[in-house]
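Chemist: no sequence on this one, just coordinates:
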């Protein structure tokens, strides 16, 4: 079911009734597959659909002067352009990391569904508020942490978000990111990222090989990152 991860995501952050789950499962959609590095949308595009990320990863991206800046990562179950329902012109790019699949849902259908369901309206509104909370945390990390804490925090966040949609097992996640992706998200050079990942390996905190990242000592990694997942607003 293309919307299974979205339903799991909304269930984890606020809960859904059986009727709401059925409504989400019946959303009409067009499936689109994206290659690694393919743009789903570009800054300046005017959207008529919202995307549900079914598999893989997307990132929000902007070019700042001559530097690539990743503004956020998106995992299956996310709707990374939900804001276009009311602000249709894109002010950033959305790019696939590795191969990914998205389900396109027409704005007109989403608007009608939300008009008919105040509870789903609240659920989607809550998603935009959580998205903003994640943004605030990213800003705080960029400005207030050293390199090892920044990267540790990114790993902890991705692990927590992927657990919600059943894509993490035994603290292991499939992650097709390159060191450049990490550098562009954390405001670091690739050389600095490489050295920091080596340090995390040296401390026996992570193993990252062949697209799989394993967290070996999660408690210590969270301590280094000062990771407190409250900003993700996941139900316990």
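Modeler: Yes, it's here. None of these values were measured; they are calculated from a predicted model.

Chemist: all contacts plus neighbour counts: C-alpha atoms, from now on.
Modeler: Fine.

Chemist: check the offset of the top helix by length along the chain from the chain's centre.
Modeler: In the chain, taking DSSP state H as the definition, the longest helix is helix 118-144. Chain-centre distance of helix 118-144: 11 Å, with C-alpha atoms, centre = their mean, to the nearest Å.

Chemist: then this one, side by side with the first:
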């Protein structure tokens, strides 16, 4: 059910009343399964609905100077095209990374819910602001860090966001990314990505086998990445000290 991860995501970053949770649980939707590389939205589309990621990953991407550039990954619970409620033309492609499942919620239903609930209006607005904050962090990551820091930062962010929706188990989760996906997200070549992953493995900081990523020493990865989770704006940022799974929460 698409509302479960969406509620978990919005609860983590915005807070929800019981009545608003019920509204989300009752929202209409249409489920679609996507194969690896299949598009959910194409640049220039005029969507009449917003997507909720149920399973898997989506990537926001554009081709720039003949190179594919990924500018964000979207995880279960995320609504990657929420801005289309007010910006009707999609400005990027949304593509499935590995297989994924999405739900399309009509714009009309979302507008109706927000008209009934100032709380939902607030939390959806907050979610669009958080997407902007993540985007700015990615720009700074690409512009200011070397390869090791870029990759480490990406892994810290993905782990933290997976924790928000209960999909990271003791610092370990399934990550469908290929080395090409990482290269497109970090502005690196595949060869450079491979060397950087091997460096992190050699330091004993991560394990990454068969699409399962495990942070062995999350605190050290955080230092390499210069990672601070404040830009993700979780409402309960004090769940524990830095640990293998906690990343500072």
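Modeler: Noted; the coordinates are in hand. Worth saying up front: this structure is predicted, and the values here are computed from it rather than measured.

Chemist: nearest the geometric middle of structure 2, what residue?
Modeler: For structure 2, the residue nearest the mean C-alpha position is residue 74 (3.3 Å; C-alpha atoms, centre = their mean).

Chemist: separation between that residue and residue 126 of structure 2?
Modeler: 16 Å (C-alpha to C-alpha, to the nearest Å).

Chemist: cool, and residue 67 of structure 2?
Modeler: Residue 67 of structure 2 sits 32 Å away from residue 126 of structure 2, taking C-alpha to C-alpha as the criterion.

Chemist: neighbour count winner among those two?
Modeler: The residue with more neighbours, out of residue 67 of structure 2 and residue 126, is residue 126; 16 against 10, by other C-alpha atoms under 10 Å.

Chemist: neighbours of the residue lying closest to the more buried one once chain neighbours are set aside, how many?
Modeler: Nearest residue to residue 126 of structure 2 in three dimensions, chain neighbours excluded: residue 14, at 6.8 Å (C-alpha to C-alpha, 6 or more residues apart in numbering). Using other C-alpha under 10 Å, residue 14 of structure 2 has 20 neighbouring residues.

Chemist: what's the answer for residue 38 of structure 1, then?
Modeler: If we define neighbours as other C-alpha under 10 Å, then residue 38 of structure 1 has 16 of them.

Chemist: give me the helices and strands touching the longest strand belonging to structure 2, please.
Modeler: Counting residues, the longest strand in structure 2 under DSSP state E turns out to be strand 49-64. For strand 49-64 of structure 2, the elements it packs on are helix 2-13, strand 67-74, strand 93-106, helix 107-116, judged by 3 or more C-alpha pairs under 8 Å, 6 or more residues apart in numbering; DSSP states H and E.

Chemist: as a markdown table, the ones you listed with distance to residue 224 of structure 2 would be great.
Modeler: Converted to a markdown table, these look like this (distance: least, C-alpha to C-alpha, whole Å):
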| stretch | distance to residue 224 of structure 2 |
| --- | --- |
| helix 2-13 | 26 |
| strand 67-74 | 21 |
| strand 93-106 | 26 |
| helix 107-116 | 41 |
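
Chemist: list the contacts for the closest residue in space to the residue nearest to the centre of structure 2 that isn't next to it in sequence?
Modeler: Computed as C-alpha to C-alpha, 6+ apart, the closest residue to residue 74 of structure 2 that is not its neighbour in sequence is residue 58, at 5.0 Å. Shown in contact with residue 58 of structure 2 (C-alpha atoms under 8 Å, 6 or more residues apart in numbering): 73-75, 94-97, 100.

Chemist: can you tell me which of these is nearest residue 30 of structure 2?
Modeler: Nearest to residue 30 of structure 2, judged by C-alpha to C-alpha, of the contacts of residue 58 of structure 2 is residue 100 at 14.1 Å.

Chemist: I'd like to know how far the closest one sits from residue 83 of structure 2.
Modeler: 21 Å.

Chemist: these two - which one has more neighbours?
Modeler: residue 100 (23 against 17).

Chemist: hmm, the more buried one is touching residue 59, no?
Modeler: No. Using C-alpha atoms under 8 Å, residue 100 of structure 2 is not in contact with residue 59; the gap is 11.1 Å.

Chemist: what number of residues lie near residue 209 of structure 1?
Modeler: Counted by other C-alpha under 10 Å, the residues lying close to residue 209 of structure 1 total 10.

Chemist: again but with residue 196 of structure 2, I slipped
Modeler: Other residues close to residue 196 of structure 2 by other C-alpha under 10 Å number 18.

Chemist: that one belongs to a helix?
Modeler: Yes. Looking at residue 196 of structure 2 with DSSP: H, G, I helix; E, B strand; the rest coil, it is inside a helix.

Chemist: so who does it touch?
Modeler: If you count contacts by C-alpha under 8 Å, 6+ apart, residue 196 of structure 2 has them with 147-148, 151.
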